[in-house]
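Enquirer: missing the sequence, but the structure's below:
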């Protein structure tokens, strides 16, 4: 009997992965807004640390007053790289505050420990300390009507290993959303509330007295950067509770998918600290994640935040 080889099968068995998971594959990585005119930096050196986000700035002493030209060029670098790193600055709290004030008034935060003044937040972490905002992707104080424009963080003491901070580019996150998801979130608003984020480490007795100070607010799910015009995903795990006008189950499902976008490695930069280093980031365009992998070792940081405007 003659056996005829029919060749490989031409149909596939049924197989699928769960819906609403992370997309795996090539991504569009665009660092600058469309039409942005890129120019060389004249007053300092910029060393990229990531594809779309993160650059080390060399040749600037942040402890000295900034002239108009230097402030303008640093602001352009911030808009283009979203987070800037400055090694070995060793600023006093007064110098750190003075640098940040070049970008606006400073915020206070009654929910976090203060340093030498009310507008300096001090994170002093070691054995037995309250964890606060570590091990979670978030943007700062989006529960405010006008969330922070940015923040300046300096490490005073670093652990012998670990304690890095990561930032994610939320413009890249928006760029790579599936079109059907963009269609759902463009023009949508979401509610932000301080309680979910701070309830991770504070009890009701600490949080309840501030409910009238910080009522829930609504912000666009996709905000527009006021200086670059770039569209950016603006929801985060710590403070975004629901999408306005959606049933709870639908909102939860969509938010879970949107929260996942900060976890994509191609959108991230990771910084390994040394004592005296400073990071300055655009809170409008990024999320960040403080990695608590240093056990009982001590890590001390001080942060000043710059008041922002209402997202649109």
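Expert: Perfect, thanks for sending it. Fair warning: this is a prediction, and the values are worked out from it, not measured in the lab. Numbers count the residues shown, from 1 in each chain.
Enquirer: can we go C-alpha only for contacts and neighbour counts from here?
Expert: OK.
Enquirer: can you map out the helices along the stretch 1-150 of the chain?
Expert: Ranges of helices in the stretch 1-150 of the chain, per DSSP state H, counting those that start in this stretch, are 68-81, 93-100.
Enquirer: Which one of these lies nearest to residue 234?
Expert: With respect to residue 234, and counting by C-alpha to C-alpha, the nearest of the helices of the stretch 1-150 of the chain is helix 68-81 at 16.5 Å.
Enquirer: Could you check how many residues crowd around the closest residue to residue 243 other than its chain neighbours?
Expert: Using C-alpha to C-alpha, 6 or more residues apart in numbering and skipping residues adjacent in sequence, the residue nearest residue 243 is residue 190, 4.2 Å away. By other C-alpha atoms under 10 Å, 22 other residues sit near residue 190.
Enquirer: what about versus this one:
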């Protein structure tokens, strides 16, 4: 099978057809999808009814998979987490964020499968950190490349929302202990393409380490607003059995929380990456 690639925007995004993600990919198919990911940063596939096991198998062709410390998981496939608005508070997804930047080696990418979608609403937006960085002035780019920022697990997973029972509290305490705040470059270099991208996000980034608190707050406010300008984004309207695959190293995303009281159920497999530089 030959992939058909339809770009969706100048900054990022492409719809892919001509491949069955539930089948074992040939080396050529796997390489073509990886190249499309490098070129377009987020890929969308329609009509891909993946079981959790098949979703994990597809994702694992691109790297080792992460098991999330907080979210519910599929019982026999813990590498696939469940985002079900009828079960879990997922408000932390309704903010611009890059997944699991509280890890020393944040995710390379993620594969998100739509299992149950509302009749209307519930879109997801992605923003390109590459486009955002390249649109900054040269003096500001030069300043940012010398800075690091702190990323904190508790910023998106506060105790008051994820410690309501004794079991939840124990899980949250273990996650906080295992994931203390850490620092990453404000600008990271893609390990394959070599392109540079902004690597701060409102979900987990709390301060710029080298600056005074007031300076850090002002600069992060500017960067958060700049990074999510409409011209750097693509918006996807979900249908059941859609799959999105994004490069978490150079993007952030926002799940629009505009569909309540309708239900939305998504499954995510997260692919571990390497230390940002």
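Expert: Everything's here; your move. Computed from a predicted model, the values in this text were never measured in an experiment.
Enquirer: TM-score of the superposition?
Expert: Here the TM-score for the pair of chains, by TM-score structural alignment, normalised by the length of the second structure, is 0.93; 270 aligned residues with a C-alpha RMSD of 1.6 Å.
Enquirer: hang on, the earlier thing: which of the helices of the stretch 1-150 of the first structure is buried the deepest?
Expert: helix 93-100 (a mean of 18; mean count of other C-alpha atoms under 10 Å).
Enquirer: could you give the angle of that helix to helix 68-81?
Expert: Put simply, helix 93-100 of the first structure runs at 80 degrees to helix 68-81, going by axes from the mean of the first three to the mean of the last three C-alpha atoms, to 10 degrees.
Enquirer: what's in contact with helix 93-100 of the first structure?
Expert: The list of residues contacting helix 93-100 of the first structure from outside it, by C-alpha atoms under 8 Å, 6 or more residues apart in numbering, reads 62-66, 106, 116, 120, 151-152, 304-306.
Enquirer: What is the equivalent residue in the first structure for residue 137 of the second structure?
Expert: Under the alignment (TM-score structural alignment), residue 137 of the second structure maps onto residue 178 of the first structure.
Enquirer: what about that match, neighbour count?
Expert: Count around residue 178 of the first structure with other C-alpha under 10 Å applied: 10.
Enquirer: So which of the helices of the stretch 1-150 of the first structure is nearest residue 207 of the first structure?
Expert: helix 93-100 (27.4 Å).
Enquirer: whereabouts in the second structure does the closest one align?
Expert: Going by TM-score structural alignment: helix 93-100 of the first structure matches residues 52-59.
Enquirer: same question, stretch 246-260 of the first structure
Expert: Under TM-score structural alignment, the match for stretch 246-260 of the first structure is residues 211-225.
Enquirer: Reformat the helices of the stretch 1-150 of the first structure into a markdown table and put distance to residue 174 of the first structure next to each item.
Expert: Formatted as a markdown table, the helices of the stretch 1-150 of the first structure follow (distance: least, C-alpha to C-alpha, whole Å):
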| stretch | distance to residue 174 of the first structure |
| --- | --- |
| helix 68-81 | 16 |
| helix 93-100 | 28 |
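Enquirer: wait, which of those is closest to residue 248 of the first structure?
Expert: With C-alpha to C-alpha as the measure, helix 68-81 is the member of these nearest residue 248 of the first structure (35.4 Å).
Enquirer: which residues of the second structure does the closest one align to?
Expert: Taking TM-score structural alignment, helix 68-81 of the first structure hits residues 27-40 over in the second structure.
Enquirer: average gap between the matching stretch and the first structure?
Expert: Superposing on the first structure and averaging over aligned pairs (mean C-alpha distance after the TM-score superposition for the first structure), stretch 27-40 of the second structure comes out at 0.6 Å.
Enquirer: related to what we said a few turns ago, residue 186 of the second structure versus whatever residue of the second structure lines up with the residue nearest to residue 243 of the first structure, what's the distance?
Expert: Mapped onto the second structure by TM-score structural alignment, residue 190 of the first structure lines up with residue 149. From residue 149 of the second structure over to residue 186 of the second structure the distance is 6 Å, taken as C-alpha to C-alpha, to the nearest Å.
Enquirer: before we move on, back to that, I'd like the distance between the match of residue 137 of the second structure and residue 303 of the first structure.
Expert: 36 Å.
Enquirer: what's the answer for residue 103 of the first structure, then?
Expert: For residue 103 of the first structure, the distance to residue 303 of the first structure - C-alpha to C-alpha - is 15 Å.
Enquirer: Neighbour count for these two, which is higher?
Expert: Between residue 103 of the first structure and residue 303, counting by other C-alpha under 10 Å, residue 303 is the more crowded of the two (23 against 17).
Enquirer: Now do the contacts for the aligned partner of that one in the second structure.
Expert: Applying TM-score structural alignment, one finds that residue 303 of the first structure aligns to residue 268 in the second structure. Taking C-alpha under 8 Å, 6+ apart as the criterion, residue 268 of the second structure is in contact with 80-83, 110-113.
Enquirer: still on that earlier bit, who's in contact with the match of stretch 246-260 of the first structure?
Expert: Against stretch 211-225 of the second structure from outside (C-alpha under 8 Å, 6+ apart): 200-202, 207-209.
Enquirer: Show me which positions of it end up buried.
Expert: 216, 220, 223-224 (16 or more other C-alpha atoms under 10 Å).
Enquirer: okay, stretch 142-159 of the first structure sits on what stretch of the second structure?
Expert: Counting by TM-score structural alignment, stretch 142-159 of the first structure corresponds to 101-118 in the second structure.
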